[in-house]
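**Q** quick one: sequence plus predicted model below, questions after.
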Amino acid sequence: MLTVAVLISGTGSNLRALLEAAAEPGFPARIVVVGADRQADGFAHAEAFGVPTVLVPFREFETREEWGDELRRQIDVWTPDLVVLSGLMRLLPAELVDAWAPALINTHPAYLPEFPGAHGVRDALGAGIAETGASVIVVDSGVDSGPILAQERVPVLPGDTEHTLHERIKPVERRLLIETVRAIATGEIDLAAYRTDAGAAAAASDPLIP
């Protein structure tokens, strides 16, 4: 059984979908803890499913690195096999990425490497393209630049706004996330194949590396 930690910042809609999937009989993963960098509404989903929560407020630390050190300490207590960034609106320090990767994944509302960054949906609309998409990636030290684990195209329709387009991307994003977690749990996706030199150096002592 794959154990999963999920990190959020907001409402946790992807988290809710993953919790519901994990509650289904036969799903090969379970969520052991949900963490956040602020008091997030998504904690309510975790509580509804009886999953412990961890709050590590970013603003209480002088540096990103200090915040990352505390976040790692709080999450490592649960020794998860995988960490999922699910709407965490905070860049992780490079040292934390190196420690957790490649067992660290994220979703993005675009067909990477197209339109990385915080405004992927808006940028796709602004480019006037006919299709965008959703992606699930291994997190690396760049901005949405890690290896792609799964992705799917989503059409841009006439009259689409940022809101309407994003609302059509979200269900695809959730499904891809659930499918990816399932594939990691069953071994269909071997995250060890995505291990960087930095990740390999951390693997011997880090419980997050399978």
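**A** In hand now; what should we look at?

**Q** going forward, measure contacts and count neighbours with C-alpha atoms only.
**A** Fine.

**Q** buried set for stretch 104-122?
**A** 104-112, 115-116, 120-122 (16 or more other CA atoms under 10 Å).

**Q** test my guess that residue 18 contacts residue 178.
**A** Yes: judged on CA atoms under 8 Å, residue 18 makes contact with residue 178 at a distance of 6.0 Å.

**Q** just the strands in this structure please.
**A** In the chain, the strands defined using DSSP state E lie at 2-8, 29-36, 53-55, 82-85, 104-108, 131-138, 148-155.

**Q** of those strands, which is nearest residue 162?
**A** For these, distance to residue 162 was read as CA to CA. The smallest value, 11.9 Å, belongs to strand 131-138.

**Q** got another one to weigh against that:
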Amino acid sequence: MSKLKAAVFASGAGSNFQAIIEKRDLACEIALLICDKQNAGVIEIAKKHQIPTFIFSAKEFASKQAFEEKIVSELRKIEVSWIFLAGYMRIVGSTLLQAFPGKIVNIHPSFLPNFPGKDAIEQAYQAGVNTTGVTVHYIDEGIDTGPIIAQESVAIYSEDTEETLKKRIQEVEHELYPNVINQLLQQSEG
């Protein structure tokens, strides 16, 4: 039986993408990277691992619907079943949501519902709270409002800097996300 195919959407350096593709027993094939930044570090990681990449610039399309239709077309060509967001800095619109209902998952660097949206680590650090965390959740029309799949808390220590906190959060992300992806894929096949 062939493995399910998944796409990863990313906009940045690609540390979660790297963690996903390096998981030894990953229950799917990462068949495509979708990236909206021409110079994102994640593109080099994809090249190194020989993963095809679709790079787009939103400005080249008339609307969000237009670029999402193009993305859906690319995903359908290679029969992608799941989408995993890994630092994709765009809000997913209804075109993608309708094409992949219940099959788009995101990782967010906070213990949702606390600190949704951009700069979640900075938000938590500035708020002076004792804990934050990592959340894996389904995508819906809101910003980090979809149903939560898994969470893990991360303590914020008095000696922490934003950078040390970010490093600890990423360590949790890199462990949690690939494991949750496997659980979801196994449940969907079972």
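**A** In hand now; what should we look at? Because the structure is predicted, anything quoted here is derived from the model rather than measured.

**Q** superposing both, give me the TM-score.
**A** Overlay of the two chains. TM-score (TM-score structural alignment, normalised by the length of structure 2): 0.92; 187 aligned residues with a CA RMSD of 1.7 Å.

**Q** and residue 130 of structure 1, how many neighbours?
**A** 12 (other CA atoms under 10 Å).

**Q** and residue 148 of structure 1, by the same measure?
**A** 19.

**Q** ok, residue 24 of structure 2 next?
**A** If we define neighbours as other CA under 10 Å, then residue 24 of structure 2 has 9 of them.

**Q** roughly how far does it sit from residue 179 of structure 2?
**A** Separation of residue 24 of structure 2 from residue 179 of structure 2 (CA to CA, to the nearest Å) stands at 11 Å.

**Q** tell me where structure 2 has helices.
**A** Using DSSP state H, the helices of structure 2 run over residues 15-21, 41-48, 64-77, 94-99, 120-127, 162-189.

**Q** among these, which is nearest residue 56 of structure 2?
**A** Here helix 64-77 is closest among those (CA to CA), at 8.0 Å.

**Q** give the aligned range of that closest one in structure 1.
**A** Alignment of helix 64-77 of structure 2 against structure 1: residues 64-77, by TM-score structural alignment.

**Q** roughly how far out does stretch 144-160 of structure 1 sit from the chain middle?
**A** With CA atoms, centre = their mean, to the nearest Å as the basis, stretch 144-160 of structure 1 stands 15 Å off its chain's centre.

**Q** swap in stretch 25-41 of structure 2?
**A** So, by CA atoms, centre = their mean, the centroid of stretch 25-41 of structure 2 is 10 Å from its chain's centroid.

**Q** next: stretch 117-134 of structure 2.
**A** That offset, for stretch 117-134 of structure 2, works out to 18 Å (CA atoms, centre = their mean).

**Q** rewinding a little: now tabulate the strands of structure 1 in TSV and tack on distance to residue 43 of structure 1.
**A** Shown next, in TSV, are the strands of structure 1 (distance: least, CA to CA, whole Å):
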stretch	distance to residue 43 of structure 1
strand 2-8	9
strand 29-36	7
strand 53-55	7
strand 82-85	14
strand 104-108	18
strand 131-138	22
strand 148-155	27
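
**Q** coming back round to it: overlap in contacts of residue 18 and residue 178 of structure 1?
**A** Counting by CA atoms under 8 Å, 6 or more residues apart in numbering, residue 18 of structure 1 and residue 178 have no common neighbour.

**Q** quick one: end-to-end distance for stretch 76-90 of structure 1.
**A** First-to-last residue span, stretch 76-90 of structure 1, CA to CA: 19 Å.

**Q** matching residues in structure 1 for stretch 7-21 of structure 2?
**A** Counting by TM-score structural alignment, stretch 7-21 of structure 2 corresponds to residues 5-19.

**Q** show residues contacting the matching stretch.
**A** 30-43, 45-46, 49, 75, 80, 82-89, 173-174, 177-178.

**Q** before we move on, back to that, need the residues that contact the match of helix 64-77 of structure 2.
**A** By CA under 8 Å, 6+ apart, stretch 64-77 of structure 1 touches 5, 33, 35, 54, 56-58, 60-61, 92-93, 95-96, 207-208.

**Q** in it, what's buried?
**A** Applying 16+ other CA under 10 Å to stretch 64-77 of structure 1 flags 67, 68, 71, 72, 74, 75, 76 as buried.
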